[in-house]
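Chemist: how would this look folded up:
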Amino acid sequence: MKRKTKLIHAGITGDPNTGAVSVPVYQVSTYQQEQIGVHQGYEYSRTGNPTRFALEELIKDLEEGQRGFAFGSGMAAIHAVFTLFNTGDHVLLTDDVYGGTYRIFTKVLTRLGIESTFVDTTDLEAVKQAIQPNTKAIYIETPTNPLLKVTDIRAISDIGHEHNLLVVVDNTFATPYWQNPLVLGADIVLHSATKYLGGHSDLVAGLAVVNSEKLGDELHFIQNAVGGILGPQDSWLLIRGIKTLGLRMEAIERNAQEIVKFLDQHDKVSKVYYPGLEQHPQHKLASEQAEGFGGIISFDVGSNEHAERLLSRLHYFTLAESLGAVESLISVPARMTHASIPEERRTELGITPGLVRISVGIEDVEDLIDDLRAALED
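Modeler: From the prediction side, this is the model:
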């Protein structure tokens, strides 16, 4: 199947019992059993729900994995995956991960005795040097949030497997429409499905896909034991959102390309971060590894004051956390999505007070550029 066809026809489609074209919302907690332990595949909705299962089968097929899992948020999915590890285990992570990821590793998983080191995963030698005897996994975001750095998934997977490590990839920015980490060698792929997969700012969800039945059994045990599952209504909304993912990603990318051209030439913008720019350090890798560059653009306007002035003058960009929606969103990472990262660490990474991140929507691009132009004027 081609990509857009797969979005519509992968996984479980319709309802064989009624002929309904859309998978029903099974708003149910428990299921009748014929005898003790004899049932039709479902016994309790924490363990499995038909609507959630349809979503899990869909993301499994889109990421070309073995099993998929749906959680109540992206952070719940990350937490579940790293509950696979034990006290004393060590994880390497991309240095400029999302602030919530940084927070869970430095403030929550540390309580369980799981150690972590943040490293520039675009530097393969630095990754090799950071591996310790107790390292069990490498976790990468690519492209990263918010600096849009691109890590070589295949190379990291080779390094990881050479050292018997699991390789986990946050694929939120690229989505399975543009990039498939499991195909490139990763073991687990994660999504904040709140973002592009849902696409309409109307749900919070997380997804995980694994490349083996063994990992699938282990992660299902955790999902069922801990219970951070996605409900049937949000599962249905997410299935519906995914059906238009291809159309949205293509429209968003067209808009992003034009906005990047505008920002890159503007004298009030000191730097633009976008993998589609030829001067981006990993532009060639991004071109080879993914089918598209995405709709996230970060740019620096020099100071917090300039950033606030820009925000106060915009009309079509909504100041909000999150990204990946049909409407264009804007944020200042240092004070919003990455505020949980200590200031000295943000400065070291280049997440400056004047750094602005936009999530491009599907509006008419002329309106978006005119909005930015007016807001950047003296």
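
Chemist: every contact and neighbour count from this point should use C-alpha atoms.
Modeler: Noted.

Chemist: where is the longest strand in this protein?
Modeler: Counting by DSSP state E, the longest strand found in the chain is strand 135-141.

Chemist: chain center to that strand, what's the gap?
Modeler: Offset of strand 135-141 from its chain centre (Cα atoms, centre = their mean, to the nearest Å): 15 Å.

Chemist: contact partners of that strand?
Modeler: 85, 89-94, 97, 121, 150-151, 156, 160, 164-171 (Cα atoms under 8 Å, 6 or more residues apart in numbering).

Chemist: equivalent analysis for stretch 121-129, please.
Modeler: Stretch 121-129 has contacts (Cα under 8 Å, 6+ apart) with 92-95, 119-120, 140, 149-152, 155-156, 159.

Chemist: the contacts of strand 135-141, buried ones only, as a PyMOL selection?
Modeler: Remark: buried members of the contacts of strand 135-141, expressed as a PyMOL selection using 16 or more other Cα atoms under 10 Å:
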select buried, resi 85+89+90+91+92+93+94+97+121+150+151+156+160+165+166+167+168+169+170+171
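
Chemist: which ones among the contacts of strand 135-141 map onto helices?
Modeler: 156, 160 (DSSP state H).

Chemist: still on that earlier bit, what residues of the longest strand of the chain count as buried?
Modeler: 135-141.

Chemist: which residues are in contact with V360?
Modeler: 252-253, 255-256, 295-297, 324-329.

Chemist: one more: I362?
Modeler: Contacts of I362 by Cα under 8 Å, 6+ apart are 248, 251-252, 255, 326-328.

Chemist: just put those in a markdown table and tack on distance to H9, secondary structure and neighbour count.
Modeler: Shown next, in a markdown table, are these (distance: Cα to Cα, whole Å; DSSP: H, G, I helix; E, B strand; the rest coil; neighbours: other Cα atoms under 10 Å):
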| residue | distance to H9 | secondary structure | neighbour count |
| --- | --- | --- | --- |
| R248 | 17 | helix | 21 |
| A251 | 21 | helix | 19 |
| I252 | 23 | helix | 25 |
| N255 | 27 | helix | 21 |
| V326 | 23 | coil | 21 |
| E327 | 26 | coil | 18 |
| S328 | 28 | coil | 22 |
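
Chemist: just give me the closest of these to I131.
Modeler: I252 (37.6 Å; Cα to Cα).

Chemist: which residues does that closest one contact?
Modeler: 294-295, 360-362.

Chemist: for the comparison step, fold the sequence that follows:
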Amino acid sequence: MTDKTDAARPLAPATVAARATGRVDPATGAVVPPIHPATTYERAADLSYPRGRVYTRADNPNYDAPEAVLTELEGGAESLVFASGVAAAVTLFQALPQGARVVAPEIMYWGLRKWLIEVGRPAGLGVAFVDMTDQQALAAALDEGADLVWVESPANPLWGITDIAAAARLAHRAGAVLAVDSTAATPILTRPIEHGADIVMHSATKYLNGHSDVLAGTLTVAPGLAGDPLWARVRQLRSMSGNIPGPFEAWLLLRGMRTLALRVERASANALAIAQHFARDPRLDAVLYPGLPDFPGHEIAQRQMTGGFGGMLSIRVAGGRDRAIDVAARLRLFARATSLGGVESLVEHRASVEGKDSPVPDDLLRISVGIEAAADLIADLDQALGKAPAGDAQ
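Modeler: Take a look at the predicted model:
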């Protein structure tokens, strides 16, 4: 646990992240933790492991701090780091009993949706996709039974908001576990466990690391599920499959987490400024951002997101697919690249990336807003959009 100056007053999330447990290396006094590249650990003469570590596939000292920080940030009982966000999510799916059924969002991270369809279903996993913003649709899907309800909020790349508390009530009534992909929100803006979630997942590659130089994922379990056989199975599978980051990657993850609050606050402020600036722009058919008052789910986002609405938004460019791709090509400050949550701003034509079965409109550009000056980002988007297509009102 992170040190506390006053036991009666929990530290703010920004302080928890910045201090990174506040531990000082006992051997040297260093305020930055060392990197432990060892893959194996010495046994005692009686063949026991008195220091508690056996092999780095199961555990490594460099996992301890990021797991501890994330556990405190999320208000969970325990966290585990994985080799990637998909590895974390897939490990949870694989930990479910044989023949289990998962209810997942229609709009979600496409890589995981693809895994559920092309790997999960052929392996015997039942999968139903529903509109998670529609509580009646979720309730109807749960009437057929479920072991796990998977929620993503805000949901990539349309940024729809799911009422986590309502989803938790429906899932628990059906005897299912509720897991939330909170990558876009981060624990700075949303703590799903406080709203009833059992497990929280992050693609730590994104905001937790924040510098586009680490591949990692995490799962955090709520206190009520920490002793459940499902969580024990998750731990076992991580160890047996080796779905872990390297020690240096875990060290870099922790380093990135120390500036998490600052980066999220700046990216959220920038995204809101961009969304507000272009909200009525005739060159766009829509600006998709939970912070806009007329965005579906805005009121729910206000309830469950604290301090901002995140650094992710999407725009639908008037004129269709070719026009959207042309706008992306004209951008100078936004790099045309996959991923999100870094300090640099990125743009991507999602339908092209996801392929012919993508549910994403082909006029949509997904924007990951970085920590640059908002005025510069707005000016870059403005010049890239140029004049409105012929026939559009000015």
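
Chemist: identify the farthest-apart pair in the contacts of I252 of structure 1.
Modeler: G294 and I362 (12.5 Å).

Chemist: what's the match for K206 of structure 2 in structure 1?
Modeler: With TM-score structural alignment defining the correspondence, K206 of structure 2 maps onto K195 in structure 1.

Chemist: ok, back up a step: out of the buried residues of strand 135-141 of structure 1, what pair is the most spread apart?
Modeler: T135 and E141 (17.9 Å).

Chemist: the strands in the stretch 251-394 of structure 2, which residues?
Modeler: 284-288, 312-317, 335-336, 346-349, 364-368 (DSSP state E, counting those that start in this stretch).

Chemist: which of the ones you listed sits most buried?
Modeler: strand 364-368 (a mean of 27; mean count of other Cα atoms under 10 Å).

Chemist: elements contacting that one?
Modeler: strand 312-317, helix 321-330, strand 346-349, helix 350-354 (3 or more Cα pairs under 8 Å, 6 or more residues apart in numbering; DSSP states H and E).

Chemist: what about it, how far off from structure 1?
Modeler: Once the two are superposed, strand 364-368 of structure 2 sits an average of 0.5 Å from its aligned residues in structure 1 (mean Cα distance after the TM-score superposition for structure 1).

Chemist: which residues in structure 1 does that strand align to?
Modeler: With TM-score structural alignment as the criterion, strand 364-368 of structure 2 aligns to 355-359.

Chemist: same check on stretch 240-247 of structure 2?
Modeler: Residue span in structure 1 matched to stretch 240-247 of structure 2, by TM-score structural alignment: 225-232.

Chemist: just how off-centre is the matching stretch within its chain?
Modeler: On Cα atoms, centre = their mean, the centre of stretch 225-232 of structure 1 falls 19 Å from that of its chain.

Chemist: how long is it from one end to the other?
Modeler: For stretch 225-232 of structure 1, the separation between the terminal residues is 18 Å (Cα to Cα, to the nearest Å).

Chemist: now the match of strand 364-368 of structure 2, how far from the centre of its chain.
Modeler: The answer for stretch 355-359 of structure 1 is 16 Å, by Cα atoms, centre = their mean.

Chemist: ok, stretch 320-338 of structure 1 next?
Modeler: 14 Å.

Chemist: excluding its backbone neighbours, what's nearest the spatially most central residue of structure 1?
Modeler: Nearest to the mean C-alpha position of structure 1, by Cα atoms, centre = their mean, lies T172 at 1.8 Å. Once flanking residues are discounted, T172 of structure 1 sits nearest to H191: 4.7 Å by Cα to Cα, 6 or more residues apart in numbering.

Chemist: quick check, that neighbour in a helix?
Modeler: No: using DSSP: H, G, I helix; E, B strand; the rest coil, the assignment for H191 of structure 1 is strand, not a helix.

Chemist: count of neighbours near it?
Modeler: 28 (other Cα atoms under 10 Å).

Chemist: check the one 5 residues further on too.
Modeler: As a burial measure, the neighbour count of Y196 of structure 1 was computed by other Cα under 10 Å and equals 26.

Chemist: gap between it and A290 of structure 1?
Modeler: Going from Y196 of structure 1 to A290 of structure 1 by Cα to Cα gives 16 Å.

Chemist: try T101 of structure 1
Modeler: 23 Å.

Chemist: what residue in structure 1 is paired with A140 of structure 2?
Modeler: Checking TM-score structural alignment: A140 of structure 2 goes with Q129.

Chemist: now do the SS call for that match.
Modeler: Q129 of structure 1 - assigned by three-state DSSP - is helix.

Chemist: how about F248 of structure 2?
Modeler: Once three-state DSSP is applied, F248 of structure 2 turns out helix.

Chemist: what's the neighbour count on the nearest residue to it once chain neighbours are set aside?
Modeler: Ranked by Cα to Cα, 6+ apart and with sequence neighbours excluded, the top spatial neighbour of F248 of structure 2 is I35, at 6.4 Å. When neighbours are counted by other Cα under 10 Å, I35 of structure 2 registers 15.

Chemist: give the contact list for I35 of structure 2.
Modeler: Counting by Cα under 8 Å, 6+ apart, I35 of structure 2 has contacts 62, 247-248, 251.

Chemist: in TSV: those residues, plus neighbour count and distance to G124 of structure 2.
Modeler: Shown next, in TSV, are those (neighbours: other Cα atoms under 10 Å; distance: Cα to Cα, whole Å):
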residue	neighbour count	distance to G124 of structure 2
N62	24	36
P247	21	34
F248	16	36
W251	24	37
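
Chemist: biggest separation within those residues, which pair?
Modeler: Greatest spatial distance in these: N62 and F248, 7.9 Å, computed using Cα to Cα.

Chemist: ok so, going back, surely the residue nearest to T172 of structure 1 meets P176?
Modeler: No: under the criterion of Cα atoms under 8 Å, H191 of structure 1 is not in contact with P176, lying 9.4 Å apart.

Chemist: re the thing from before, next, the buried residues of the match of stretch 240-247 of structure 2.
Modeler: For stretch 225-232 of structure 1, using 16+ other Cα under 10 Å, the buried residues are 227-232.
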